[in-house]
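> quick one: sequence plus predicted model below, questions after.
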Amino acid sequence: MFVRLLTRRQIGDRMGELGELYGHTSSSEPHEPGFLDPSDRAGSAAFRRRLAGHMRRPGFELLVAEAVRPSGATVLTACAYGFPVRGTDPWWQGLDGYLPEALFRTALSGKLLAVAGVLVERRVRTQDPTREWNLARRLQKRLLGDHTGALGVTLVDRGDVDTYRALLAWGWSALPAEGGGASRFAPHRLLVLG
């Protein structure tokens, strides 16, 4: 398995594959290869629209992990993507009143990278998530490594406990205020990775 950065043009060319990857990795149920049920198709289309919007952001990057099958065909197995965010960025909508001052200052300095998505198979979420060689950890580390000194931030819907637990296992941290401060009323959990 190898990891590489895709250009915007390559992302556009592989948007269908990325949508299928989303469908295979976003469900809690394992899928047969090449099979998407109708709900996955709707989710896949919504994912492709979000990704197309994120691609327009300055500094957007998308890494993919690919495996080579015995036939020689290359198969997309995972991806991670993100973009720099500033203190006045609309990405913070709904959280701006809950951000700690230090994080807000980091955002103003341009040293925050929003990791908007990490798509990996369910087994990557559950098997050895704390190991450095875990694919999700490798993708995150490489994405942040391309932005020297940047701190990673991500948002997780409050009801998405599975993703929240996976991110914690991959090295993300909840902000100290997450323990019971005003941030518990925010629509999302804010996690950091440094």
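Done, it's in.
> alpha carbons only for contacts and neighbour counts from here, please
OK.
> helices of the protein, residue ranges please.
For the chain, the helices defined by DSSP state H occupy 8-13, 15-26, 38-55, 101-108, 122-126, 135-145, 161-169.
> could I get the ones you listed as TSV with distance to L63 and mean neighbour count?
Formatted as TSV, the helices of the chain follow (distance: least, C-alpha to C-alpha, whole Å; neighbours: other C-alpha atoms under 10 Å):
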stretch	distance to L63	mean neighbour count
helix 8-13	10	14
helix 15-26	11	21
helix 38-55	13	16
helix 101-108	23	15
helix 122-126	16	16
helix 135-145	7	20
helix 161-169	18	16
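> can you put those helices in JSON lines and add distance to A116?
Shown next, in JSON lines, are these (distance: least, C-alpha to C-alpha, whole Å):
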{"stretch": "helix 8-13", "distance to A116": "15"}
{"stretch": "helix 15-26", "distance to A116": "13"}
{"stretch": "helix 38-55", "distance to A116": "8"}
{"stretch": "helix 101-108", "distance to A116": "16"}
{"stretch": "helix 122-126", "distance to A116": "17"}
{"stretch": "helix 135-145", "distance to A116": "11"}
{"stretch": "helix 161-169", "distance to A116": "12"}
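> take this one as well and set it beside the first:
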Amino acid sequence: MDTVRLRRLNRWQAEGLREDLADLYVESSAAAPGEEFHDRQKFLHRLANDVQLPGFDMLVAEARSLAGCVFGFPVPRDGSWWQGFDGPMPQNLEQLTASGHVFAILETLVHPHKHAHGLARRLQERLLADHQASLGVTLVDQSDRSACAAFKNWGWQEAGQIHRLPGPTALRVLVLPLGERTAEHPDGLAHNDQTQRPE
């Protein structure tokens, strides 16, 4: 079994690795035959936009070659990320967002090798810990049942739906609470004093 090494990349390093990341995306996704090129181009377009987000961060896993990656950015404290949330916004999500303790995972990619077992969760947890997040959040297309099932296997919980433009598609909001589970907050959706972010 190859040793897997985790390494953080800044936006310039991520852009330099864009073709390898796009290859990993195609290899790790279940694209319909003939759609690989189109899906790869869409991923490259998303990546080009995502690296421009304030606080963008990426963590890659490398063995002999690129084995996985996860990237995201800190959710802005002003609550703008939650626009389009279906129904009333849970108060604890608002409070954690305002305190600057929510980190959005935009993409998780893992090469379908045997040595990659547990790698996606390890990458996500490390990136969230590096950002001292009390809550991880991600959006998953309603129709992507396999991605939703994978996130739930990694401990993520469904928290509602959000509508993003363009298009009428509602996306599932999944959260990964990292706070301590207490009688007051049995869901773990509480600010964790151990992860106080510097102002």
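The structure has been received and is ready for your questions. Please read these numbers as outputs of a predicted model, since none were measured by experiment.
> counterpart of G16 of the second structure over in the first structure?
Counting by TM-score structural alignment, G16 of the second structure corresponds to D13 in the first structure.
> its match and L6 of the first structure, how far apart?
D13 of the first structure sits 10 Å away from L6 of the first structure, taking C-alpha to C-alpha, to the nearest Å as the criterion.
> now swap in G43 of the first structure and tell me
For G43 of the first structure, the distance to L6 of the first structure - C-alpha to C-alpha - is 22 Å.
> now do A52 of the first structure
14 Å.
> next one: R50 of the first structure
Distance, R50 of the first structure to L6 of the first structure, by C-alpha to C-alpha: 17 Å.
> ditto for T106 of the first structure
Counting by C-alpha to C-alpha, the gap from T106 of the first structure to L6 of the first structure is 27 Å.
> now the end-to-end length of stretch 117-137 of the first structure.
13 Å.
> check stretch 162-170 of the second structure too.
Taking C-alpha to C-alpha as the criterion, the two ends of stretch 162-170 of the second structure lie 6 Å apart.
> hang on, isn't R158 of the first structure packed against L190?
No: between R158 of the first structure and L190 there is no contact under C-alpha atoms under 8 Å: 9.6 Å.
> settle it for me: which of those two has more neighbours?
Neighbour count, other C-alpha atoms under 10 Å: between R158 of the first structure and L190, L190 has more, with 24 against 15.
> am I right that the more buried one is in contact with W172?
No: in this structure L190 of the first structure lies outside contact range of W172 using C-alpha under 8 Å: 9.8 Å.
> residues in the first structure matched by stretch 92-105 of the second structure, start to end?
Using TM-score structural alignment, stretch 92-105 of the second structure corresponds to residues 102-115 of the first structure.
> which residues touch the matching stretch?
80-88, 140, 144, 147, 149-154 (C-alpha atoms under 8 Å, 6 or more residues apart in numbering).
> what about the closest residue to G155 of the second structure other than its chain neighbours, how many neighbours?
Of all residues not flanking G155 of the second structure in the chain, L176 sits nearest, at 6.6 Å (C-alpha to C-alpha, 6 or more residues apart in numbering). L176 of the second structure: 27 surrounding residues under other C-alpha under 10 Å.
> from P88 of the second structure, how far out is L176 of the second structure?
19 Å.
> remind me, longest strand of the first structure?
When the first structure is parsed with DSSP state E, its longest strand is strand 74-85.
> so how far is that strand off the chain centroid?
7 Å (C-alpha atoms, centre = their mean, to the nearest Å).
> and the angle from that strand to helix 101-108?
110 degrees (axes from the mean of the first three to the mean of the last three C-alpha atoms, to 10 degrees).
> now strand 74-85 of the first structure: buried residues?
Across strand 74-85 of the first structure, burial judged by 16 or more other C-alpha atoms under 10 Å covers L76, T77, A78, C79, A80, Y81, G82, F83, P84, V85.
> check which helices and strands it is in contact with.
With contacts taken as 3 or more C-alpha pairs under 8 Å, 6 or more residues apart in numbering; DSSP states H and E, strand 74-85 of the first structure sits against helix 15-26, strand 61-68, strand 112-119, helix 135-145.
> the first one vs the second structure, average offset?
Think helix 15-26 of the first structure. Taken over the aligned residues, the distance from helix 15-26 of the first structure to the second structure averages 0.8 Å (mean C-alpha distance after the TM-score superposition for the first structure).
> now that helix, how far from the chain's geometric center?
What separates the centre of helix 15-26 of the first structure from the centre of its chain is 13 Å, taken as C-alpha atoms, centre = their mean.
> angle of it against strand 61-68?
80 degrees.
> for helix 15-26 of the first structure, packing partners?
Checked by 3+ C-alpha pairs under 8 Å, 6+ apart, helix 15-26 of the first structure has helix 38-55, strand 74-85, strand 112-119 packed alongside it.
> to L135 of the first structure, which of these lies closest?
strand 74-85 (8.1 Å; C-alpha to C-alpha).
> Provide the aligned range in the first structure for stretch 142-158 of the second structure.
Counting by TM-score structural alignment, stretch 142-158 of the second structure lines up with residues 158-174 of the first structure.
> skipping adjacent residues, who's closest to the corresponding residue of the second structure for Y22 of the first structure in space?
Structural alignment (TM-score structural alignment) places Y22 of the first structure against Y25 in the second structure. Of all residues not flanking Y25 of the second structure in the chain, L109 sits nearest, at 6.3 Å (C-alpha to C-alpha, 6+ apart).
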